[in-house]
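Student: following is a predicted model, sequence given first.
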Amino acid sequence: MKAFRTLDDVDLKGKRVLLRVDLNVPMEAGRITDRTRIERVAPTIAEIADKGGKVILLAHFGRPKGRDPKDSLKPVAAAVSQVIKRPVAFADDCIGDVAEKAIAAMKDGDVLCLENTRFHKEEEENDPAFVAALAKLGDIWVNDAFSAAHRAHASTEGLGHKLPAIAGRTMQAELEALDKALGAPKKPVIAIVGGAKVSTKLALLENLVGKVDALVIGGGMANTFLHAQGIAIGKSLAEKDLASTALRILDKAAKANCAIILPVDAVVAFHFEANAPSHAYGLDAIPSDGMILDVGPLSIERITSAIDDAATLVWNGPVGAFELSPFDKGTMAAAKHAAARTKAKKLISVAGGGDTVAALNAARVADDFSYVSTAGGAFLEWMEGKPLPGVEVLRR
């Protein structure tokens, strides 16, 4: 990874290391319900501590408007301690006397978590005085929060202009995986893009048709494309006002030599609910009062054979209403097929986005993909081809 400095490039012993991590974990009734984000950054924390650095964790939690006890990172710091199996001290602020005293008391290898950076509105404003107050606390800034890299905030971007800027191991793994997926991928490349609405993924589709060899469009988005081509889709979810946009994307794909793979059949139900009676129909026979809720068996075959033809797969969004059984069949089949190809060393597979991660977990294949990004917005913006402030500041 020549473009970014990593932990291999710095001497950490005795240094105060400001480590930006993503600790914005889901919590219910004061209990953390999913520790994935903590587990992802644990190796970076351990490595810095083991090399004699003083690990000072910077993170946000929730969307507080000023100081709010329910958005305190204190219970999260306790969970970090359990995951990394070493003590984690806590400071009741992220700048000023409280933070400075806590850091002054640290020994080499200690871990300290500072309070929620968003308790200060200046964090999200990337305010220079706030950046300076944070920078005063450390000798090195390590960014290990790819999921917050699309935001130019004080702790995610501003510090990179004040202190030596280093990519943590999670950030490094993410950037290396993304480079393999779209930066310098092994060809041919296939992308699967699903989800409900074309409008939320216009920039993504526009960018991908110029970069991939084949693009599978699924979910409610596919209905908009089918409607644009004059296919009757009954009462299916679709953004009919975006028909001309869909045709423009198809035209752009044709000029870029990118094959667009749309459903050739569909599973239709008459109620949007789990286990609603359903039936597979050809596209020329969709009932006028029916709703397309998943791709049909012929479409699944088409998607799996397109995966067979690819060396690299990038995936964002399910191809059907995967949260309702049995309309998860298309997404599950594609996920399991891609996972099997990856395990057989025939495919590099990179997936991301909340629904996609949920679908891969439901199919129990997330661990078999080459890389699964837990970064929602940042992953999407990267796929759209946008520069991410928290990544750009890390470049050598």
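Tutor: Nice, thanks for sending it over.
Student: please make it C-alpha for all contacts and neighbour counts, starting now.
Tutor: OK.
Student: show me the helices in the chain, by range?
Tutor: 36-50, 74-84, 96-104, 122-125, 128-135, 169-178, 202-208, 219-228, 243-255, 297-308, 329-343, 354-362, 376-383, 389-392 (DSSP state H).
Student: structure two is appended below for comparative analysis:
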Amino acid sequence: MKTLKEIEVKGKRVLIRVDFNVPMNEAGEITDDLRIRTVLPTLRYLLEQQAKIIICTHMGRPKGQRVDKYSLAPVAAYLARLLDRPVPLAADCIGPEVAAAVAQLKDGEILMLENLRFHPQEEKNDPQFSAQLAAVADVYLNDAFAVSHRAHASVAGVTEYVQEKAAGFLLQKEIEYFHRCIDIPQRPLVAIVGGAKVSGKLEALRNMLERVDKMIIGGAMANTFLKSQGYSVGGSKVEDDLLETAAALLKQAKAKNIKVYLPVDVIAADRFAPDAVSKQVTIQDIPDNWMALDIGPASVICFCEVLADARTIVWNGPMGAFEMAAFARGTMALAHAVAASHALSVTGGGDSNAAIALSGESENISYMSTGGGAFLELMEGKVLPGIKALG
């Protein structure tokens, strides 16, 4: 996989795939610009090198139709302010109008293409659509780690029709950090895995158990593991069809001498609501029909002790329903512990990163990945289509 500095871009037409699928409010204002700001180093380098820059991205799920609320006009305007230069928006992402707009580009100028997903062929990785995207470019750059697990036309198919292809600085950074954490970690390597479902992270758990020294499991998915060990978890969310699988994973870990830490107490509530009645209980004492919505203080102490001597930490998924203040303490405590550790720490997934941002510890985490699904697939040991296509 070539990287940006390995290729000559001066005066060339550079098609760069980014992920500017940013959240916006009803007024069309961007509420979180992280995905835009993380690509600025690549864009500024291309500007310094006097490349002709053609930005392509998707927004939302318009299902192959032109939907006004998913237009990239607000994104183009926002990027123009950040870069302090014009960023015109093309009327489409392929076709004669796009070719004409690109032909007018001077060295060091930028054009943003309209939403890729206005065309159903994008998600179908249609060869003709891929060729049309590539027709306006001399060089293709992938700087969209968050969609690199998707074999879409702008991520994979387009690479078959360009002269040169490479990874942008963001994609390069994502891969390098993950490589340092998983392939050549300083040990002990501790994985923190949380979130709602075991089913969504089953392959990641299996793969990580081949690599880690210790694993902390929290969030609603911990209920399935606890129930598999004979605990009654009241009305907590459980995947009953995966009880045997959960038990087998714990048995696998024990056979490999990998320590897996589950909650020993929880904050249980009578319903899933911010104003629910809640109390701290041990995992043996969860009341019938009550649900575990956060790890308890004893679990926090235990998990923080596990992290104290970690040299590498990989975190995916919160410890509870942190979006509700009453059930955020466990996740916040772990965020502070990870930030205070002397470990190389990498987090991935929207919920994990949102929780860390809420804790105020973003600046103290080694690297916060921009990818959720892509990060998880790397944890599963998979080769991402977007990265394979650059090879």
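Tutor: That came through fine. Fair warning: this is a prediction, and the values are worked out from it, not measured in the lab.
Student: quick one: TM-score?
Tutor: Remark: TM-score between the superposed chains equals 0.95 [TM-score structural alignment, normalised by the length of the second structure]; 388 aligned residues with a CA RMSD of 1.5 Å.
Student: wait, A80 of the second structure touches A73, no?
Tutor: No: the pair A80 of the second structure and A73 does not pass the contact test of CA atoms under 8 Å, sitting 10.7 Å apart.
Student: now the residue mapped onto T33 of the first structure from the second structure: how far from V22 of the second structure?
Tutor: Counting by TM-score structural alignment, T33 of the first structure lines up with T31 in the second structure. T31 of the second structure is 8 Å from V22 of the second structure, where distance means CA to CA, to the nearest Å.
Student: ok so, going back, out of the helices of the first structure, which one sits most buried?
Tutor: Of all the helices of the first structure, helix 219-228 carries the top mean neighbour count, a mean of 25, counting by mean count of other CA atoms under 10 Å.
Student: which other helices and strands contact that helix?
Tutor: Contacts defined by 3 or more CA pairs under 8 Å, 6 or more residues apart in numbering; DSSP states H and E place helix 219-228 of the first structure against helix 243-255, strand 291-295.
Student: if we use 10 Å, what do you get?
Tutor: Helix 219-228 of the first structure is packed against strand 189-193, strand 214-217, helix 243-255, strand 291-295, with contacts defined by 3 or more CA pairs under 10 Å, 6 or more residues apart in numbering; DSSP states H and E.
Student: mean deviation of the third one from the second structure?
Tutor: In other words, helix 243-255 of the first structure. Helix 243-255 of the first structure differs from its equivalent in the second structure by a mean of 1.2 Å after superposition (mean CA distance after the TM-score superposition for the first structure).
Student: and the contacts of that helix?
Tutor: Residues from elsewhere that reach helix 243-255 of the first structure (CA atoms under 10 Å, 6 or more residues apart in numbering): 198-199, 202, 205-215, 221-222, 224-230, 239-240, 242, 256-260.
Student: now do the contacts for the equivalent of T57 of the second structure over in the first structure.
Tutor: Residue pairing (TM-score structural alignment): T57 of the second structure is matched to A59 of the first structure. Counting by CA under 10 Å, 6+ apart, A59 of the first structure makes contact with 19-24, 73, 94, 113-118, 145, 148, 155-156.
Student: how near is L182 of the first structure to N24 of the first structure?
Tutor: 27 Å.
Student: next one: K343 of the first structure
Tutor: On the measure of CA to CA, K343 of the first structure and N24 of the first structure end up 31 Å apart.
Student: if we can go back for a sec, the more surrounded of T31 and V22 of the second structure?
Tutor: Each of T31 of the second structure and V22 has its neighbours counted (other CA atoms under 10 Å); V22 has more, 17 against 10.
Student: pretty sure that one contacts L34?
Tutor: Yes: counting by CA atoms under 10 Å, V22 of the second structure touches L34, with 8.1 Å between them.
Student: isn't D143 of the second structure right up against K165?
Tutor: No: when contacts are counted by CA under 10 Å, D143 of the second structure is not listed as touching K165 (11.2 Å).
Student: where do the contact lists of the two overlap?
Tutor: L4, I16.
Student: hang on, the earlier thing: the helices of the first structure: which one's closest to Y281 of the first structure?
Tutor: Distance to Y281 of the first structure, taken as CA to CA, is lowest for helix 297-308 among these, at 9.6 Å.
Student: got the angle for the closest one vs strand 291-295?
Tutor: 40 degrees (axes from the mean of the first three to the mean of the last three CA atoms, to 10 degrees).
Student: distance between helix 297-308 of the first structure and the chain's centre?
Tutor: Between the centre of helix 297-308 of the first structure and the centre of its chain there are 25 Å (CA atoms, centre = their mean, to the nearest Å).
Student: ok, and what's touching stretch 76-85 of the first structure?
Tutor: If you take CA under 10 Å, 6+ apart as the criterion, stretch 76-85 of the first structure is touched by 23-25, 27, 30-32, 35, 37-39, 41-43, 45-46, 57, 61, 73-74, 86-91, 111-115.
Student: quick one: it aligns where in the second structure?
Tutor: Alignment of stretch 76-85 of the first structure against the second structure: residues 75-84, by TM-score structural alignment.
Student: then stretch 305-312 of the first structure?
Tutor: The aligned range for stretch 305-312 of the first structure in the second structure is 305-312, by TM-score structural alignment.
Student: contact partners of that stretch?
Tutor: By CA under 10 Å, 6+ apart, stretch 305-312 of the second structure touches 180-182, 184-192, 212-216, 259, 261, 299-300, 313, 334, 337-338, 340-346.
Student: could you rerun that using 6 Å?
Tutor: Q186, R187, P188, L189, A343, L344, S345 (CA atoms under 6 Å, 6 or more residues apart in numbering).
Student: alright, that wraps it up for me.
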